[in-house]
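>>> The amino acid sequence is not available; the structure is as follows:
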């Protein structure tokens, strides 16, 4: 798999212009912390050998707490990796057991203490809306997260994926289903707590101290181009979106034959408008009316304002000069609001 990844990195060099600089490298989308450090280093070296990489590049590795032994953290800190994203999810064992996580609460706390010895820049993930999690326990989770002094925290609502142990438990009535009302209550507590603690709420699921916004997250939500390497990975170049095959064996076989196992979708002007609206509304930067008009045309701007009118009246959106943004009241509903602003019948 590592050799296949590196071969894809080489084969896709032509997709990046010579003058384009790589600003962020992100190892995610699974459990990259199971990679040995030499394997990780081999992939990073392949990127440096084939692309122009910024001196201030952010290189993040997602990691599970149970993988973060002292020897592993020390070894990974000796590479170019300068940021870790730790999948804590909760500081309570009952939540972790319900989500079928491999680590326990003690390992969660220990992993953060260990990471802090070697990394200044790190993030922790938390899950809210967990069945049976009271608001008091959620507040305690947030307090424990803030006590770690993590400069960045990402938090997501629990979703039950099909064909998982959690889905089976819900179907059998062993675990209560996820409740939207509970998730929304937890979300409100999350936003208030993080803002009071001095975090900038720069994207729907992400909170960062100044200077610690994730470059990877920021680039994605600002519509910058990205190259996705590996099975199921998606890429975007402004005009096309592509995605790799989601079968590991077929992926490796294709790369062994120097073939790129991907499909490509050409984006229409309407596709690009819809994506800009969706990503813009999730961030502190909002949607620029001037950009909509200049990039997509006056028809799109007029349609956007027409569709936004009722949401502005309901105080879910607000218009500040040139920028359309989601209000605090509308943040939890931002994806639904965005879909109401989508345009479906233009080319």
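Perfect, I can see it now. Only a predicted model underlies this, so the values are computations on that prediction, with no experimental measurement involved.
>>> Please count neighbours and contacts with C-alpha atoms only from this point.
OK.
>>> so where do the helices sit in this protein?
2-11, 37-50, 70-77, 93-98, 105-118, 135-147, 165-171, 180-196, 215-221, 248-256, 269-281, 289-296, 298-313, 334-341 (DSSP state H).
>>> name the helices or strands packed onto the longest one?
For helix 180-196, the helices and strands in contact under the criterion 3 or more Cα pairs under 8 Å, 6 or more residues apart in numbering; DSSP states H and E are strand 122-128, helix 135-147, strand 200-203.
>>> now the angle from it to helix 135-147?
Here helix 180-196 runs at 30 degrees with respect to helix 135-147, directions being taken by axes from the mean of the first three to the mean of the last three Cα atoms, to 10 degrees.
>>> mind checking how far helix 180-196 is from the chain centre?
On the basis of Cα atoms, centre = their mean, to the nearest Å, helix 180-196 sits 19 Å off its chain's mean C-alpha point.
>>> List the buried residues in it.
For helix 180-196, the neighbour count (16 or more other Cα atoms under 10 Å) marks 182-184, 186-187, 190-191, 193-194 as buried.
>>> Tell me which residues are up against it.
Applying Cα atoms under 8 Å, 6 or more residues apart in numbering, the contact partners of helix 180-196 are 128-130, 135, 138-139, 142, 157, 200-201, 207, 332.
>>> And here is the other one:
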């Protein structure tokens, strides 16, 4: 069993770029946690009983929950499932939530890994994104977590902001490296439909960054983090040796997992299911004993496409031995032109993205899939 994901949808405020399901209705916290605990108990009855190796509290902003609610959540979780004593237990936190008291509090919970959205160390860009923390608060949060005994910290960065220069991006990378964290994730700014940022783009208030500059920023990130001792194990993720995200790695390895909470997805190895992305419908359905859930039975083509999409994201790449002869043959035929162009490499029946292929990975994956 890969693990359990728990979606905590509460945010104090919304960032302009975010399209994850969230709500600012913080007063619903107690009722929501009660319902998530009910879902845990219900789904544990049909669970196969394998030991859970990873737990991930994502959001939203899990650090918006009170100590009482966090304790309730973990108590229910550990009663319902067999959680390994060596489990990786990650909690996403906003930097400005990490006071000294908060850091001490989560250190007394099963949490042993914290993921924080730093995004940038430019106050101007933080304000533009409507982030509620400052650059200084990221540094303070890391120090407080260390003092409290949290020895596995990950931070997120973003690049490709309107008018951002290479020099500014290099400063952000260096600031992140100087924090001496164990893990780093970095993503190019996306203009997702329906977000305030997308509307700003359509109104002509912002302009997307030049693609070639974005490409150079990505490669600069790869080189700088490599020099700093990070291993580039997935397209957007870097970890120091021994600190790759075990939970997220299992997603990319097609290992089963349970998703709890509004909008959370689950995968049993053959089928997917997901809860409704509406906190009120989710809670009402669970309370009535009529969960608002959708299911998808993966066809052989769907399953092949998912393997391509997940495995190629990793530095290990896609082993053709994991495909049936028919799909392996199709994959190789589709991949040939990318191998010839130096965007894919084949080593001992293992297909992986090259350095140049990483930046155009979405296009390559799309061409390898069955439609």
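Done, it's in. Predicted, not measured: the structure shown is a model, and the values here were computed from it.
>>> coming back round to it: which one of the buried residues of helix 180-196 of structure 1 is nearest residue 165 of structure 1?
Closest approach to residue 165 of structure 1 among the buried residues of helix 180-196 of structure 1 (Cα to Cα): residue 183, at 20.6 Å.
>>> what does residue 198 of structure 2 align to in structure 1?
By TM-score structural alignment, residue 198 of structure 2 lines up with residue 167 in structure 1.
>>> Burial check on its match, number of neighbours?
16 (other Cα atoms under 10 Å).
>>> counterpart of residue 133 of structure 1 in structure 2?
Counting by TM-score structural alignment, residue 133 of structure 1 corresponds to residue 164 in structure 2.
>>> how much space is there between the closest residue in space to the match of residue 198 of structure 2 that isn't next to it in sequence and residue 186 of structure 1?
Counting by Cα to Cα, 6 or more residues apart in numbering, residue 167 of structure 1 lies nearest to residue 160, which is 5.7 Å off, once chain neighbours are set aside. Separation of residue 160 of structure 1 from residue 186 of structure 1 (Cα to Cα, to the nearest Å) stands at 17 Å.
>>> residues in structure 1 matched by the strand ranked longest in structure 2, start to end?
Assignment by DSSP state E gives strand 83-93 as the longest strand of structure 2. Counting by TM-score structural alignment, strand 83-93 of structure 2 falls onto residues 53-63 of structure 1.
>>> what about the matching stretch, how far off from structure 2?
Its aligned residues in structure 2 lie a mean 0.7 Å from stretch 53-63 of structure 1 after superposition (mean Cα distance after the TM-score superposition for structure 1).
>>> Could you report the neighbour count for the residue nearest to residue 167 of structure 1?
Residues within reach of residue 160 of structure 1, counting by other Cα under 10 Å, total 15.
>>> what's near enough to touch it?
Contacts of residue 160 of structure 1 by Cα under 8 Å, 6+ apart are 166-167, 178.
>>> just residue 31 of structure 2 next, same as before
residue 283.
>>> rewinding a little: need the max-distance pair from the contacts of helix 180-196 of structure 1.
So for those, where distance means Cα to Cα, the most widely separated pair is 130 and 200, at 24.4 Å.
>>> Among those two, which residue is more densely surrounded?
Between residue 130 of structure 1 and residue 200, residue 130 has the larger neighbour count (other Cα under 10 Å), namely 23 against 19.
>>> can you tell me how far the closest residue to the more buried one other than its chain neighbours sits from residue 178 of structure 1?
Residue nearest to residue 130 of structure 1 in three dimensions, not counting chain neighbours: residue 158, with 6.0 Å by Cα to Cα, 6+ apart. Between residue 158 of structure 1 and residue 178 of structure 1 the computed distance is 7 Å (Cα to Cα).
>>> if I look at those two, which residues touch both of them?
129-130.
>>> okay, which residue is most central for structure 2?
Per Cα atoms, centre = their mean, the C-alpha nearest to the average position across structure 2 is that of residue 248, at 6.8 Å.
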